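Participant: Got a sequence here, can you build the structure:
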Amino acid sequence: MSASFPSLRLRRLRRTETLRDLVRETQISTDDLIHPLFIDEGIDEPHAIPTMPGLVRLPERQLAEQIRQLARDGLKAVMLFGISHHKDAIGSDTWKQDGLVARMVRTAKQAAPEMIVIPDLCFCEYTDHGHCGVVDDGEVNNDATLANLGKQAVVAAQAGAEMVAPSGMMDGQVQAIRVALDAAGFQHVAIMAYASKFTSALYGPFRVAADCGLKGNRAGYQLDPMNQRAALLEARLDEAEGADFLMVKPGLPYLDVLSKIREVSLLPVATYQVGGEYAMIKFAAQSGAINERQTVLETLGAFKRAGADVIVTYFAHDVARWLNTSTDSAGL
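Facilitator: Sure thing, here's the model as predicted:
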């Protein structure tokens, strides 16, 4: 052996699974995960989502049992998306005391009081035009939408939500919701702001799942995928308005944004592994091109390395079950 051979052999700590576990820098656990659910008020049996294999639109009457199962498997937070059959031009069902948003939250909290229940605050699933707010002369009216978001947030809080997640990318939405919640006595309810939400091609599977397609697009209010500085400015503004979490959506294509926000903010940071990311992994795994479990855990690790404290992912229940049956937290 040459005397000049490096004294540090990095492979020493990779020789056995136990050594690899000992020095693993990034761990995945159910504490990191939020599971999104699609709840359809108009069906009696689960409907498979063709663009998202393995996922379903859940009948409202089955929500309680689904929440209890997720809790039994170790998950601690869910994000709720409603598929409404009572749509109108402004999404008014979302701020009714007996509307779908209120019913979903109430049911979930009653089923598992310890579960963190986070309703998505938006209007695309509840409007007959599919946009994320009030539409005037073909454009979303930002300020009129803010008033409705405040009403939606208060109804969700009254139903038991500990956190709300505004996703419409309206200017000033965090401040409007914070003011409305505080005025109604819900100072303790947190806001997970979709702070940097991009106009992404990867939302297609979600739109099928949530029945929120539309003519046109949402480019007028969601971020340009090519703009990093604008994303950082959006996050900075949401933090100043009172956000408790900052979210980046989608996940893998925007790790640079996630990392930059982590560098400049002390708030908890979330990322959303969206429907297109889920579908790409699922369809590739079904074809035999990749190993699903390894790929899922590798992507979750990438989010955590980039700075995410919390990950919203449709794989959350699968990961919980994998971790319950394995001593290898990375699965690699």
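
Participant: contacts and neighbour counts: CA atoms only from here.
Facilitator: Noted.

Participant: how about Val179, what does it touch?
Facilitator: With contacts defined as C-alpha atoms under 8 Å, 6 or more residues apart in numbering, Val179 is in contact with Gly150.

Participant: That one: which element?
Facilitator: Counting by DSSP states H and E, the element that carries Val179 is helix 173-183.

Participant: Now that helix: buried residues?
Facilitator: Gln173, Val174, Gln175, Ala176, Ile177, Arg178, Val179, Ala180, Leu181 (16 or more other C-alpha atoms under 10 Å).

Participant: Of all pairs in those, which one spans the longest distance?
Facilitator: Among the buried residues of helix 173-183, the pair separated by the greatest distance (C-alpha to C-alpha) is Gln173 and Leu181, at 12.1 Å.

Participant: give me the number of residues near the nearest residue to Met163 once chain neighbours are set aside?
Facilitator: Using C-alpha to C-alpha, 6 or more residues apart in numbering and skipping residues adjacent in sequence, the residue nearest Met163 is Ala190, 4.4 Å away. The number of residues packed near Ala190 is 20, by other C-alpha atoms under 10 Å.

Participant: Tell me how far Ala190 lies from Leu181.
Facilitator: For Ala190, the distance to Leu181 equals 9 Å [C-alpha to C-alpha, to the nearest Å].

Participant: try Arg229
Facilitator: From Arg229 across to Leu181, the span is 30 Å (C-alpha to C-alpha).

Participant: Buried residues, the longest helix along the chain. List them.
Facilitator: Using DSSP state H, we find that the single longest helix of the chain is helix 142-159. Buried residues in helix 142-159, counted by 16+ other C-alpha under 10 Å: 142-143, 145-146, 148-159.

Participant: Proceed likewise with the subsequent sequence, for comparison:
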Amino acid sequence: MAPARMFLGGGSRILRLVSLPSQHRPVTFLSRQISMEAQSVADQLNSSGFLRTQGLIGGKWIDAYDGKTLKVHNPANGEVIANVSCMGVRETNDAIASAYAAFKSWSKLTAAERSKCLRKWYDLIVAHKEELGQLITLEQGKPLKEAIGEVSYSASFIEFFAEEAKRVYGDIIPATLSDRRLFVLKQPVGVVGTITPWNFPLAMITRKVGPALACGCTVVIKPSELTPLTALAAAELSLQAGIPPGAVNVVMGNASEIGDALIASPQVRKITFTGSTAVGKKLMAGAAGTVKKVSLELGGNAPCIIFDDADLDVAIKGTESIHGYGFGVAFLNMSSFLLVLR
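Facilitator: Sure, this is the predicted structure:
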């Protein structure tokens, strides 16, 4: 079968899309094979303690108070991988209370002590990158090689902030009077509400939780309801690393209820969110009520500009290698192509 092509700008070739060979095995056979392999992986993860289905509050694995559960599906075939606790306002408020209580002791540890815990967490993530990669593929759907790559990428954030924990320096300010000394001490803000998307279920957590823990904050994580299993596995490893109970909490389920509870609580002093612009606006507006700090990573726009003096073959090869990364939903994927014609 001849490859398909997309043409833009005066007939100039921009991206070549290769069609799938026609001799693929029947879809029903592939679906059945995927189902069997996925179930085998799920069983292995469950037996090794990686397939957690309860929320983590105050260091304890807890069911939803009303007993409700949420189905997590394998995107390859739509089958149910697991039923996880479907949490809401009450569970989120308890998670916040646990994080607030843990903050009092976690923030008082020395930078070296926090760094040691984070380094241990990093070591455990690296040691279990195969299992974590399998879990990401199972619930998110990206190829296993790409999923394991995400685990390594995710671990790098923990490694980096484990070292940065020891380098949170203050400042000396020149005083206007000779008998005065002015200096700035950096203090952790408190409980951080962390809301993450489905496309990078581990990396989006570690890049937010790593710096928060490093400087002495505690966290309440709300992962995507589509991919909660990876977040729960990462939280399990945080406990094994010696991060105190309550410093890391995970609640999943009713997104609007959990988000509203995080926004409304005066004990939550910062919100960090990756997702849509519409939800980001809502979080920013809601945070004003309790004057929370907010960090938002919202919808991206990444055009690819190809100038008239570029080597077109090299440009095509470069776009082909990255355009489909993360199923095309990564923010670095090209949203449009602009070709300069003269």
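
Participant: Any idea what the TM-score is?
Facilitator: The TM-score (TM-score structural alignment, normalised by the length of structure 1) is 0.28; 129 aligned residues with a C-alpha RMSD of 5.2 Å.

Participant: and the angle for the helix holding Val179 of structure 1 with helix 142-159?
Facilitator: In terms of direction (axes from the mean of the first three to the mean of the last three C-alpha atoms, to 10 degrees), helix 173-183 of structure 1 departs from helix 142-159 by 40 degrees.

Participant: helix or strand right after helix 173-183 of structure 1?
Facilitator: Later in the chain than helix 173-183 of structure 1, the nearest helix or strand by DSSP H and E is strand 190-197.

Participant: ok, then the element right after that next one?
Facilitator: helix 204-210.

Participant: so what does that following helix touch, helix or strand wise?
Facilitator: When contacts are defined as 3 or more C-alpha pairs under 8 Å, 6 or more residues apart in numbering; DSSP states H and E, helix 204-210 of structure 1 packs onto strand 77-83, helix 275-286.

Participant: Kindly compare burial across the ones you listed and name the winner.
Facilitator: Ranked by mean neighbour count, these are led by strand 77-83 with a mean of 23 (mean count of other C-alpha atoms under 10 Å).

Participant: Does that one pack against any helices or strands, and if so which?
Facilitator: Going by 3+ C-alpha pairs under 8 Å, 6+ apart, strand 77-83 of structure 1 lies up against strand 33-40, helix 100-111, strand 116-121, helix 204-210.

Participant: Identify whichever of these lies nearest to Arg262 of structure 1.
Facilitator: The nearest among these, by C-alpha to C-alpha, is strand 33-40 at 17.8 Å.

Participant: Run the angle between that closest one and helix 100-111 for me.
Facilitator: Using the same axes, to 10 degrees: strand 33-40 of structure 1 against helix 100-111 is 120 degrees.

Participant: And strand 33-40 of structure 1, what does it pack against?
Facilitator: Counting by 3+ C-alpha pairs under 8 Å, 6+ apart, strand 33-40 of structure 1 packs on strand 56-59, strand 77-83, strand 310-313, helix 316-324.

Participant: okay, those in CSV with distance to Leu237 of structure 1 next?
Facilitator: Listed next are these as CSV, based on distance: least, C-alpha to C-alpha, whole Å:
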stretch, distance to Leu237 of structure 1
strand 56-59, 34
strand 77-83, 23
strand 310-313, 20
helix 316-324, 30
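
Participant: Between these, which one is closest to Thr271 of structure 1.
Facilitator: Proximity to Thr271 of structure 1 (C-alpha to C-alpha) singles out strand 310-313 among those, at 5.1 Å.

Participant: name the helices or strands packed onto that closest one?
Facilitator: The elements that strand 310-313 of structure 1 packs onto, with contact taken as 3+ C-alpha pairs under 8 Å, 6+ apart, are strand 33-40, strand 269-273, helix 292-306.

Participant: Could I get the ones you listed in a markdown table, plus columns for mean neighbour count and distance to Lys109 of structure 1?
Facilitator: Converted to a markdown table, those look like this (neighbours: other C-alpha atoms under 10 Å; distance: least, C-alpha to C-alpha, whole Å):
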| stretch | mean neighbour count | distance to Lys109 of structure 1 |
| --- | --- | --- |
| strand 33-40 | 24 | 14 |
| strand 269-273 | 25 | 22 |
| helix 292-306 | 18 | 27 |
